[in-house]
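A.B. asks: The following comprises the amino acid sequence and a computationally predicted model.
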Amino acid sequence: ITKDSYAKELFDNGTISVAKALPDFEKDGWSLYSNIHGKAMRKYHELHIQLLEWLYEKTGNEIFKEYAERWKRSLNNVR
């Protein structure tokens, strides 16, 4: 998207931070709205999945794919 090396460094560092924080934003296979609030509403959960898929597409980091797939499966378990 950009040839700016500083922008790339910021993006790379940001995605590393997101990957490390993912376990703190999941409960029972569902994404959290924030790390101090409860589970996200379905609409936000679906958005989180889309964002993880985008991050996987851009970075190739398997952790984003793994969480996206797990959270997609959880959509089928909702009453």
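C.D. replies: That came through, no problem.

A.B. asks: From now on I want contacts and neighbour counts done on CA atoms only, so please keep to that.
C.D. replies: Fine.

A.B. asks: Let me see the residues that make contact with stretch 46-61.
C.D. replies: Thr15, Ser31, Glu62, Ile63, Phe64, Lys65, Tyr67, Ala68, Glu69, Trp71, Lys72 (C-alpha atoms under 8 Å, 6 or more residues apart in numbering).

A.B. asks: Of these, keep whichever come out buried.
C.D. replies: Buried members of these, counted by 16 or more other C-alpha atoms under 10 Å: Thr15, Ser31, Ile63, Phe64, Lys65, Tyr67, Ala68, Trp71, Lys72.

A.B. asks: before we go on, here's another structure to hold up against the first:
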Amino acid sequence: AQRLGQKAPVAEGLAVYGPAPAPLAMLRGRHRFRLLLHAPRSFDLQGTIRTWVGSIDWPTKARLAIDIDPYSFV
């Protein structure tokens, strides 16, 4: 989560909040964090996320789930 936060994209109109522990910070022995990205509808958010996530050297056991327009943060 820290790597993701440190390499967060910087662009006009894009706000990145986090990383912060998820409400269920540990689930099934795994630590969980969340980040929130906020941008106008005209912003290419999916392309930015694709480039951002692809630029990080992930540990073998790391898992990443991306929820576009989440219904809930719980």
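C.D. replies: Arrived safely, thanks for sending. Nothing here was measured: the structure is a model prediction, and the numbers come from that model.

A.B. asks: Next, the TM-score between them, please.
C.D. replies: Once the chains are laid over each other, their TM-score by TM-score structural alignment, normalised by the length of the second structure reads 0.33; 45 aligned residues with a C-alpha RMSD of 3.9 Å.

A.B. asks: coming back round to it: now tabulate the contacts of stretch 46-61 of the first structure in JSON lines and tack on distance to His45 of the first structure and secondary structure.
C.D. replies: Shown next, in JSON lines, are the contacts of stretch 46-61 of the first structure (distance: C-alpha to C-alpha, whole Å; DSSP: H, G, I helix; E, B strand; the rest coil):
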{"residue": "Thr15", "distance to His45 of the first structure": "19", "secondary structure": "helix"}
{"residue": "Ser31", "distance to His45 of the first structure": "6", "secondary structure": "strand"}
{"residue": "Glu62", "distance to His45 of the first structure": "19", "secondary structure": "helix"}
{"residue": "Ile63", "distance to His45 of the first structure": "17", "secondary structure": "helix"}
{"residue": "Phe64", "distance to His45 of the first structure": "14", "secondary structure": "helix"}
{"residue": "Lys65", "distance to His45 of the first structure": "15", "secondary structure": "helix"}
{"residue": "Tyr67", "distance to His45 of the first structure": "11", "secondary structure": "helix"}
{"residue": "Ala68", "distance to His45 of the first structure": "10", "secondary structure": "helix"}
{"residue": "Glu69", "distance to His45 of the first structure": "12", "secondary structure": "helix"}
{"residue": "Trp71", "distance to His45 of the first structure": "8", "secondary structure": "helix"}
{"residue": "Lys72", "distance to His45 of the first structure": "9", "secondary structure": "helix"}
